[in-house]
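Novice: Sequence below, structure please.
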Amino acid sequence: MPARRPPSDRQPDLLGDAAPPAVHRLFLALMPDAAVRERLARLARALRERHPALRARWVDPARYHATVYFLGDHAGLRADVVAAAQAAMATLRVAPFAWTLDYAASFRGRLPPCVLRGSATPAPLQQLREELRRTLAASLRGVPVERGFTPHVTLAYSRGGLLENTPVEPVDWRVDELALVHSVAGEPHYRVLARRRLGTEE
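Specialist: Next up is the predicted model:
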């Protein structure tokens, strides 16, 4: 999803230039553990070797995640959005579940993402997404309430060519944690602001 630049209150300097405002992005995501992350990295390397014509920028394995709910781009780290997201996480009643990622594909768009998906979406993942959507729609104003949901892990961004639906060696992921993640556009690392273990009482 391309960054939507928030309005800036910065003033130009004496030369007439103004530094672009930082774009703060918040999202709720499934974060793989170290073992799953390594399997995803091996799979990405195999795809890179098998598809040399796919000119792409490959994602650092430390950034692998599956976004469940995008909370918008902002001019700063908004305390109200963080609080609403943490409150929504606390209401979840979804138990840990298994998710199998078994094929790679490309989405359309500028710098099309090359992603890893599952042939089937687990019912608990759909339930988790729907619970968050309902809670956040009731508590937040001016933040996207997204209805479409295509669960995936982004492996690369293509600079030429698309990856057709390609079966891969399945990666079995036991999903047991949801994270609230903060990133700043252009910076290499994410910051996890909160975690929620699935199947526990908060």
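
Novice: contacts and neighbour counts: CA atoms only from here.
Specialist: Noted.

Novice: List the residues that contact the spatially most central residue of the chain.
Specialist: What sits nearest the mean C-alpha location of the chain, by CA atoms, centre = their mean, is residue 67, with 3.1 Å. Shown in contact with residue 67 (CA atoms under 8 Å, 6 or more residues apart in numbering): 27-30, 151-153.

Novice: most neighbours, which of those?
Specialist: residue 28 (25 neighbours; other CA atoms under 10 Å).

Novice: Here is the second sequence; please produce its structure so I can put it next to the first one:
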Amino acid sequence: MTLGNEQLSLDFNEPPAPPSSRRRNSGPDLGKSNLYFAVLPQLETANIAAHLADQLRREHRLSGHPRPARLLHISVYGLGRFDTVPDDIVHAAMESAVAVQMAPFELALDSVLSFRQEVRPLVLRGAKGREEIRSLRAELRRGLRGVGLEGEAKRQFEPHMTLLYDRKAISETSLEKPIAWTVREFVLVHSLIGQSKHDYLGRWSLHLQ
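Specialist: Now for the predicted structure:
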């Protein structure tokens, strides 16, 4: 196979309030807002991935709709689902993000497959950049713990980009041309569940002092 916002206004001069002790929604559809750190593909790369999703949908006669290019991302660390955007947790997450020290890295997604879930995500994944994504996740987790947040850390974490959801599974297939880019930043995403809308609450460049 050949391939090729809105911003929350926050006062950063004030120290963050202690993280909220409110309970997060645990059900899959209960929350209205989802907060997580992610890395985003460049626009051209996202368009290539979206085109691939449409191609796979037709080739395999899938019924799921491909995600728009503007929503494609690789999740790094989840903060949870909430009824409303919790400003205190956003402040604390931003404080931890500023402390991340990590150089930009190359990432390449070179295979496509369906994960084994009831409604199976069709995803892209690859080995190049996988350990760097995990390192970024570990950096964020350390920073979040330092400001009193745990988030939704899981024992097993497989970096991937979700293209669509479908009940039909596709076996892992290598791509002739990987979907690749240089990861130079990460973002804090506020996802409005069920509305196909992402707001980016902050962006942080990867760098070493």
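
Novice: hang on, the earlier thing: okay, the contacts of residue 67 of structure 1 in JSON lines with distance to residue 100 of structure 1 and secondary structure next?
Specialist: JSON lines is the format used below for the contacts of residue 67 of structure 1 (distance: CA to CA, whole Å; DSSP: H, G, I helix; E, B strand; the rest coil):
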{"residue": "27", "distance to residue 100 of structure 1": "22", "secondary structure": "strand"}
{"residue": "28", "distance to residue 100 of structure 1": "20", "secondary structure": "strand"}
{"residue": "29", "distance to residue 100 of structure 1": "16", "secondary structure": "strand"}
{"residue": "30", "distance to residue 100 of structure 1": "13", "secondary structure": "strand"}
{"residue": "151", "distance to residue 100 of structure 1": "11", "secondary structure": "coil"}
{"residue": "152", "distance to residue 100 of structure 1": "11", "secondary structure": "coil"}
{"residue": "153", "distance to residue 100 of structure 1": "12", "secondary structure": "strand"}
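
Novice: And the residue nearest to residue 5 of structure 1 when sequence neighbours are not counted, how far from residue 76 of structure 1?
Specialist: Leaving out its chain neighbours, the residue that sits closest to residue 5 of structure 1 by CA to CA, 6 or more residues apart in numbering is residue 23, at 6.5 Å. Noted for residue 23 of structure 1: a distance of 7 Å to residue 76 of structure 1, by CA to CA, to the nearest Å.

Novice: Between those two, which is the more surrounded one?
Specialist: Using other CA under 10 Å, the more surrounded residue of residue 23 of structure 1 and residue 76 is residue 23, with 22 against 13.

Novice: In contact with the corresponding residue of structure 2 for that one: list those residues for me.
Specialist: Residue 23 of structure 1 maps onto residue 32 in structure 2 when the alignment is built from TM-score structural alignment. Contacts for residue 32 of structure 2 (CA under 8 Å, 6+ apart) come out as 81-84, 192-193.

Novice: and what of residue 209 of structure 2?
Specialist: Applying CA under 8 Å, 6+ apart, the residues contacting residue 209 of structure 2 are residue 101.

Novice: For the residue nearest to the centre of structure 1, pull up the helix or strand it's in.
Specialist: strand 66-74 (DSSP states H and E).

Novice: What is the distance between that strand and the centre of its chain?
Specialist: 7 Å (CA atoms, centre = their mean, to the nearest Å).

Novice: Can you give me the stretch of structure 2 that that strand aligns onto?
Specialist: With TM-score structural alignment as the criterion, strand 66-74 of structure 1 aligns to 74-82.

Novice: same thing with stretch 100-109 of structure 1?
Specialist: Using TM-score structural alignment, stretch 100-109 of structure 1 pairs with 108-117 in structure 2.
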